[in-house]
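Asker: Requesting a structural model of the entry that follows:
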Amino acid sequence: MSRSQRESVMEKVRAGKVQVLLLSPEALVGSGLGSGFLPGRDQLPPVAFACLDEAHCVSQWSHNFRPAYLRICKVLRERWGVRCFLGLTATATAATARDVAEHLGIPPEQGIPERSAAVPENLRLSVSMDTDRDWALLSLLRGERFGSLDSILVYCTRREDTERVAALIRTQIPGIPNRNSGK
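Answerer: Take a look at the predicted model:
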């Protein structure tokens, strides 16, 4: 968002016209100074509830992926007074779910509400250790396991990688729509 867009959103938040505000962890937590996207607590309506999507990223195994996730709960509790949290994930193991619950402040004796620690049937995961990652990805996407699927998500750790991989897929796999041309 541009600066003027952010300011417009914050005016709506201050006026109580926003019921749900979606923020990235980085926007919430901000720099090391803790500034983030939001103005001071005294300038906003109370925050009643926080939902953390991709909550498995809060777990210790993802320190290097997006470190801001590790500070979300502390910032929400201490800076914004949030006491009610919901963590959502489709890929957490039982151990990861316990770690997330600890970060969310859920005592072990309260248990961890979870649908299942198993990977849902409609979700297929793959990890490759190939040195030629582009070739491995293209082979995987063309292969029997993924080739017939209607949609696929490919996660990348950096925006530059995402743009490069998207261009690679568009140019190397026929039938992939180009969002810029509408084809």
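
Asker: Could you use CA atoms for every contact and neighbour count after this?
Answerer: Fine.

Asker: residues near residue 144, how many?
Answerer: 10 (other CA atoms under 10 Å).

Asker: Quick check: the gap between it and residue 95.
Answerer: 31 Å (CA to CA, to the nearest Å).

Asker: Residue 171: how many residues sit nearby?
Answerer: By other CA under 10 Å, neighbour count at residue 171 equals 12.

Asker: For it, give its distance to residue 99.
Answerer: 41 Å.

Asker: same question, residue 80
Answerer: From residue 80 to residue 99 the distance is 23 Å (CA to CA).

Asker: The structure of the following sequence is requested for comparison with the preceding one:
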Amino acid sequence: MTSLDTPTRNYRRNPLTPWVFAIAVPLLVAGCADDDDEASPSSTTTTTHASVSTVAPTTTSTTSSSTAPAKPTGDQATAAELDTFLHTNLGLSADQPFSDLLDSPGLTWPGYITTITVDHENAHVRMQIDRTADKALGERASKAIANFIRLGNSGLASKVSWIIVEDGSGTVVSQTKV
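Answerer: Below you'll find the model as predicted:
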């Protein structure tokens, strides 16, 4: 076996990484606190009908209660939990896109995440990458997300079995068991 046959890994440890996480995590926790000030949308609708007749105009008012929004299914709730988990651990606010991480030093794969879905305990992480040229990037992403879940959230680890990284068209690039 020659040196060309064995894969080599040239990972450099950034000495600032522990400090960044030590500072960023408390700031994220404080910044992600739920504000109860937000007004919830009303669940009633008022409809006014005006009738015109030759005798006298009439106005009627009808109030109907709309149905409550559907609760997310187990897979949708798990996908939302995974999305929130990744946003928090990568230093993003909940409404911030992953693409904001494209310019971050040391983070190569998170900036390419576009959507996260879960189907039968399989987390499908769709990334805007090329399935042939960026295969190594997809492999790093699936392994890193699986490790995040394994080491950081035991509740989520029981809900997700596989991390499947797909390109923009849905073609599987890499998969890792959690």
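
Asker: TM value for the aligned chains?
Answerer: Comparison of the two superposed chains (TM-score structural alignment, normalised by the length of structure 2) gives a TM-score of 0.25, and 78 aligned residues with a CA RMSD of 5.3 Å.

Asker: For structure 2, just list every one of the strands.
Answerer: Ranges of strands in structure 2, per DSSP state E, are 44-51, 58-65, 113-119, 122-127, 162-166, 172-177.

Asker: Residue 83 of structure 2: which of those is closest?
Answerer: Closest approach to residue 83 of structure 2 among the strands of structure 2 is made by strand 113-119 (6.6 Å; CA to CA).

Asker: Return the list of helices and strands in contact with the closest one.
Answerer: With contacts taken as 3 or more CA pairs under 8 Å, 6 or more residues apart in numbering; DSSP states H and E, strand 113-119 of structure 2 sits against helix 74-89, strand 122-127.

Asker: Helix 74-89 and that one, what's the angle between them?
Answerer: When axes from the mean of the first three to the mean of the last three CA atoms, to 10 degrees is applied, the directions of strand 113-119 of structure 2 and helix 74-89 differ by 140 degrees.

Asker: quick one, which of the helices and strands packed on strand 113-119 of structure 2 is packed in tightest?
Answerer: Of all these, strand 122-127 has the most neighbours on average by mean count of other CA atoms under 10 Å, namely a mean of 24.

Asker: now for it, which elements pack on it?
Answerer: strand 113-119, strand 162-166.

Asker: Of the strands of structure 2, which stretch is the most buried?
Answerer: strand 162-166 (a mean of 25).

Asker: Show residues contacting it.
Answerer: With contacts defined as CA atoms under 8 Å, 6 or more residues apart in numbering, strand 162-166 of structure 2 is touched by 121-127, 131, 138-139, 141-143, 145-146, 172-178.

Asker: between that strand and strand 113-119, what angle do the directions make?
Answerer: 140 degrees.

Asker: With distance to residue 77 of structure 2 added, can I get the helices and strands packed on strand 122-127 of structure 2 in JSON lines?
Answerer: JSON lines is the format used below for those (distance: least, CA to CA, whole Å):
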{"stretch": "strand 113-119", "distance to residue 77 of structure 2": "9"}
{"stretch": "strand 162-166", "distance to residue 77 of structure 2": "16"}
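
Asker: nearest to residue 151 of structure 2, of these?
Answerer: Comparing these by CA to CA, strand 162-166 comes nearest, at 14.4 Å.

Asker: Much appreciated, bye for now.
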